[in-house]
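Peer 1: Coordinates only, no sequence provided:
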């Protein structure tokens, strides 16, 4: 995960255009609709909704957008029927990819995603073809320079807060939790003044594919970028790890 997390952190720090920001708002709104529909509109009794509201505020999503999405989910405002699906496949170099999708037209989305995989050197697979390589976990990431304390001290605090593991790779720290402990660990670490670049319940890979070839790395990152940009794709989970020297070359091109 570390190679992908580092790439995500790099993109997170880039300034977003208004168009990009609008797309982010739309994607989060879809997640909020699903969460409110499945667990109710009260964030105090719906941990998933609570986490999504925090995520929305973290990207400065207007409150009226958040409230409108919640009301759509609870049925107070009418809206089209949307559903959650997961797509799985392989990218260049045998990299495993899992896509979290929210769509109002499954057939259209499936055709789009299949086309993107095929066009960029990947293959959309059957359900279950790569999911066995991933486990659902809470994932908190940040730059090791931003923790404001010694790395060993941070790791100890995270473990005491309930984290299952803390990993560091190329300046990126990953705090791994169970899905159930995610909110508690996040809140306790934030009490120390720590702010995360990303915080989500994600599919974390247990099997890593090392991508040591520049051209393959470029193709993998291009495919991930394009998939993430699709309107119906909420998240792309991948199991690649790219060495620092290769990642730096990709960024320069």
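Peer 2: Good, I have the coordinates. Remember, it's a predicted structure, so these values are computed and weren't measured experimentally.

Peer 1: CA only for contacts and neighbour counts going forward, please
Peer 2: Noted.

Peer 1: Quick one: end-to-end distance for stretch 173-183.
Peer 2: Taking CA to CA, to the nearest Å, stretch 173-183 runs 18 Å from one end to the other.

Peer 1: same check, this time on stretch 87-104
Peer 2: Terminal residues of stretch 87-104 lie 15 Å apart, using CA to CA.

Peer 1: Please list the outside residues in contact with that stretch.
Peer 2: Stretch 87-104 has contacts (CA atoms under 8 Å, 6 or more residues apart in numbering) with 30-31, 80-86, 109, 117, 120-131, 209, 211, 216, 219-220, 223, 232-240.

Peer 1: That stretch: how far from the chain's middle?
Peer 2: Counting by CA atoms, centre = their mean, to the nearest Å, stretch 87-104 is centred 13 Å from the centre of its parent chain.

Peer 1: do the same with stretch 228-235
Peer 2: On CA atoms, centre = their mean, the centre of stretch 228-235 falls 10 Å from the chain's centre.

Peer 1: in that stretch, what counts as buried?
Peer 2: Across stretch 228-235, burial judged by 16 or more other CA atoms under 10 Å covers 228, 229, 230, 232, 233, 234, 235.

Peer 1: Sitting in helices, which of the contacts of stretch 87-104 do you find?
Peer 2: 30, 31, 109, 117, 216, 219, 220, 223 (DSSP state H).

Peer 1: ok, now how distant is residue 205 from residue 28?
Peer 2: According to CA to CA, residue 205 and residue 28 sit 23 Å apart.

Peer 1: More neighbours: those two, which one.
Peer 2: With neighbours defined as other CA atoms under 10 Å, residue 205 and residue 28 compare such that residue 205 has more, 24 against 20.

Peer 1: any chance you could map the helices in the stretch 1-150 of the chain?
Peer 2: Secondary structure of the stretch 1-150 of the chain (DSSP state H, counting those that start in this stretch): helices located at 2-13, 18-39, 47-58, 63-74, 106-119.

Peer 1: another structure for you, compare them:
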């Protein structure tokens, strides 16, 4: 599971964050709007809305932005009608790629996503072609230094909270939960004083593909191109590459 935080660290490199900064909050606002519009506007009574708000807060989205998106969804009239669509395909090196999108024009978005795959050495596939390689899990990432607990003590607290697993990297602890237990585990650990740089229910690859050399660069270029599309909310891939090759690509 530790590969998840490795990819998050790549995404969060300063240059990448600066490039995406104008889009991150806009995409989160769209997710909040859709979750609020499809259910109760009170997060206490809307599970999906609570999950999206937790994700937004882990990205340091201001409360006023969150409240504005909910208020917009509460407005009178028909509003915007966004459709949730998942695209599946293959990237360079035989990697699997899943793309979650929210769109108000299915035909436009499908054509755009197909073009991005093709332009970057991939192929858009049929529904179900790669989703079987991923599992839906809750992920909580905490900074090792800021936890205030030693590793053994933290592991005990985490497992008692109902989490499935905890793994450590050089800088983080990565806690895995079932989607159903995500909120309970998060709230329990926050009461223990933990804060999280990542808090979301996401897709984790259960079947990974190791890539090297030029394939690493091509896969990351494909993922970046997909993430840059306004309708794309999340991109998942099952690639695995060593730190040195990843660092080299990121520094180019």
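Peer 2: It's in. All of these numbers come straight from a predicted model, not from anything done at the bench.

Peer 1: coming back round to it: nearest to residue 181 of structure 1, of the helices of the stretch 1-150 of structure 1?
Peer 2: Across the helices of the stretch 1-150 of structure 1, residue 181 of structure 1 has its closest neighbour in helix 47-58 (10.7 Å, CA to CA).

Peer 1: So which bits of the closest one are buried?
Peer 2: Applying 16+ other CA under 10 Å to helix 47-58 of structure 1 flags 47, 48, 49, 50, 51, 52, 53, 55, 56 as buried.

Peer 1: Repeat that for stretch 96-115 of structure 2.
Peer 2: 96, 97, 98, 99, 100, 101, 102, 103, 109, 110, 113, 114.

Peer 1: Check whether the last one really touches residue 124, as I assumed.
Peer 2: Yes: here residue 114 of structure 2 reaches residue 124: they are 5.6 Å apart, a contact under CA atoms under 8 Å.

Peer 1: of all the buried residues of helix 47-58 of structure 1, which comes closest to residue 143 of structure 1?
Peer 2: The closest of these to residue 143 of structure 1 turns out to be residue 55 (CA to CA; 18.2 Å).

Peer 1: any idea how far the closest one is from residue 31 of structure 1?
Peer 2: When residue 55 of structure 1 is compared with residue 31 of structure 1 (using CA to CA), they lie 11 Å apart.

Peer 1: okay, now residue 13 of structure 1: neighbour count?
Peer 2: When neighbours are counted by other CA under 10 Å, residue 13 of structure 1 registers 9.

Peer 1: ditto for residue 173 of structure 1
Peer 2: Residue crowding around residue 173 of structure 1 was assessed by other CA under 10 Å; the count is 25.

Peer 1: ok, now the one 4 residues further on?
Peer 2: Counted with other CA under 10 Å, the neighbours of residue 177 of structure 1 add up to 26.

Peer 1: Surely it is in contact with residue 160?
Peer 2: No: the pair residue 177 of structure 1 / residue 160 is not scored as a contact, 11.6 Å apart, by CA under 8 Å.

Peer 1: Mind telling me what element residue 175 of structure 1 is part of?
Peer 2: Per DSSP states H and E, residue 175 of structure 1 falls inside strand 172-177.

Peer 1: In structure 1, where's the longest strand?
Peer 2: Under DSSP state E, the strand in structure 1 containing the largest number of residues is strand 134-143.

Peer 1: Quick one: average offset of that one versus structure 2, please.
Peer 2: Taking mean CA distance after the TM-score superposition for structure 1, the mean distance separating strand 134-143 of structure 1 from the aligned residues in structure 2 is 2.0 Å.

Peer 1: Can you list the buried residues in that strand?
Peer 2: For strand 134-143 of structure 1, by 16+ other CA under 10 Å, it's 134, 137, 138, 139, 140, 141, 142, 143.

Peer 1: and after it, which helix or strand comes next?
Peer 2: Sequence-wise, the next helix or strand downstream of strand 134-143 of structure 1 (DSSP H and E) is helix 151-161.

Peer 1: Output the contacting helices and strands for that following helix.
Peer 2: Helix 151-161 of structure 1 sits against strand 165-169, helix 182-190, with contacts defined as 3 or more CA pairs under 8 Å, 6 or more residues apart in numbering; DSSP states H and E.

Peer 1: Can you tell me what sits against the shortest one?
Peer 2: Outside of strand 165-169 of structure 1, the residues that reach it under the criterion CA under 8 Å, 6+ apart are 2, 144, 155, 158, 159, 173, 174, 175, 176, 177.

Peer 1: Can you say which two of these are spatially most distant?
Peer 2: With distances taken as CA to CA, the most widely separated pair in the contacts of strand 165-169 of structure 1 is 2 and 159, at 19.0 Å.

Peer 1: In terms of neighbours, single out the busier of the two.
Peer 2: residue 2 (25 against 16).

Peer 1: Now do the contacts for that one.
Peer 2: 169, 172, 174, 240, 241 are the contacts of residue 2 of structure 1 under CA under 8 Å, 6+ apart.
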